[in-house]
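Novice: Got a sequence here, can you build the structure:
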Amino acid sequence: MSIWWSLHLRREAASVPLARRLLLGAMETAGVDPDISYDLSVALTEACANAVEHGGGGARGTSGVYRVTAYLDGERCRIEVTDSGPGFTHPPAIRPARVDAEHGRGLCLIRELADHVHIGNKPGRGGTVVSFDKMLKWTKDAPLVAV
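Specialist: This next block holds a predicted model:
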């Protein structure tokens, strides 16, 4: 079984829960274990929030779009969030954030919740790509698991 979807979203805070709900709905329909779905939805939320906050040329929410693509392929889910911001001159260091920090925990959370994480610049015109994947577990009698 293989499914994928892609969203082009405005760089606005209201787009983040939309992406999260779509992912959770697709995973529930496919029969993905709820704990795995939850981990991936939190990681997606953090990646989308970063795209909204940092992923454009103007002030937050005033310009640009970002893209979310999710692939459920066999036993793995891969998610990519691509923005149109300036990208990085150096890859970001992912350091544990202070417990009381209100910002700066997103990439660390993504790393903790996913099996593999890659953060880099989008080829060509700039922007950042945050991609992560996780091995899937299925519920008993999952409807979309390949036999």
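Novice: Please count neighbours and contacts with C-alpha atoms only from this point.
Specialist: OK.
Novice: neighbours of Pro34, just the number please.
Specialist: Residues within reach of Pro34, counting by other C-alpha atoms under 10 Å, total 15.
Novice: List the buried residues in stretch 124-136.
Specialist: Neighbour counts over stretch 124-136 (16 or more other C-alpha atoms under 10 Å) mark Gly127, Thr128, Val129, Val130, Ser131, Phe132, Asp133, Lys134, Leu136 as buried.
Novice: Another sequence for comparison is provided below:
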Amino acid sequence: MTSQQAQPTVTVSVFTHTFPATRLGASLARRFASRQLGGWGISPGAPLHDTVALIVAELAANAARHGRVPGRNFELRLLYEHKTTVVRIEVSDTHPRRPDPSSVGMADPEADGGRGLALVEAVAHRWGVDDRTGPGKTVWAQTEPVVS
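Specialist: Next comes the predicted model:
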């Protein structure tokens, strides 16, 4: 007779969706992320919700604007660790150009853009850029864990 061990409780939820690399796709990514966060019990107006929504908006806008390859989409992936309430946001596109973390915050004050990653850096606990399978890269950011 074998003894059965209790399975550990699943503490990570994952959401993945592909969007067109357009302004509309970036807007939809933010809306879908907001809806998913609500499904995980993270309500609009809560600091974690608003932080994640801002990060998704900026990374998705960058994927649509700077990571766009005609005929290709970008992917949004959210991972929510329930115990620590950490959310990891990943946006993958197929463009080979990678953002330079050392130049974040050096946007021309007169320019219309160039501040998205500075915002991400300001509100995220950590962020970075990784290679992905196939062409392109994944830009990711992670929220700060809640300290009990």
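Novice: and the two most separated of the buried residues of stretch 124-136 of the first structure?
Specialist: Maximum pairwise distance in these, criterion C-alpha to C-alpha, is 28.7 Å, between Gly127 and Leu136.
Novice: check which helix or strand covers Val117 of the first structure.
Specialist: Assigned by DSSP states H and E, Val117 of the first structure falls within strand 116-121.
Novice: Name the residues of that strand that are buried.
Specialist: Neighbour count says strand 116-121 of the first structure has Val117, Ile119, Gly120, Asn121 buried, by 16+ other C-alpha under 10 Å.
Novice: what about the residue opposite Asp83 of the first structure in the second structure once aligned, neighbour count?
Specialist: Matched across to the second structure, Asp83 of the first structure falls on Asp93, judged by TM-score structural alignment. Counted with other C-alpha under 10 Å, residues neighbouring Asp93 of the second structure total 28.
Novice: and the nearest residue to Asp93 of the second structure once chain neighbours are set aside, helix, strand or coil?
Specialist: The shortest distance from Asp93 of the second structure to any non-neighbouring residue, by C-alpha to C-alpha, 6 or more residues apart in numbering, is to Phe74 (4.6 Å). Three-state assignment for Phe74 of the second structure (DSSP: H, G, I helix; E, B strand; the rest coil): strand.
Novice: Which residue in the first structure aligns with Phe74 of the second structure?
Specialist: Phe74 of the second structure maps onto Tyr66 in the first structure, by TM-score structural alignment.
Novice: ranges for the helices of the first structure?
Specialist: 15-30, 34-54, 106-113 (DSSP state H).
Novice: would you list those in TSV and tack on distance to Ala97 of the first structure?
Specialist: Putting those into TSV (distance: least, C-alpha to C-alpha, whole Å) gives the following:
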stretch	distance to Ala97 of the first structure
helix 15-30	22
helix 34-54	14
helix 106-113	7
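Novice: most packed of those?
Specialist: helix 34-54 (a mean of 22; mean count of other C-alpha atoms under 10 Å).
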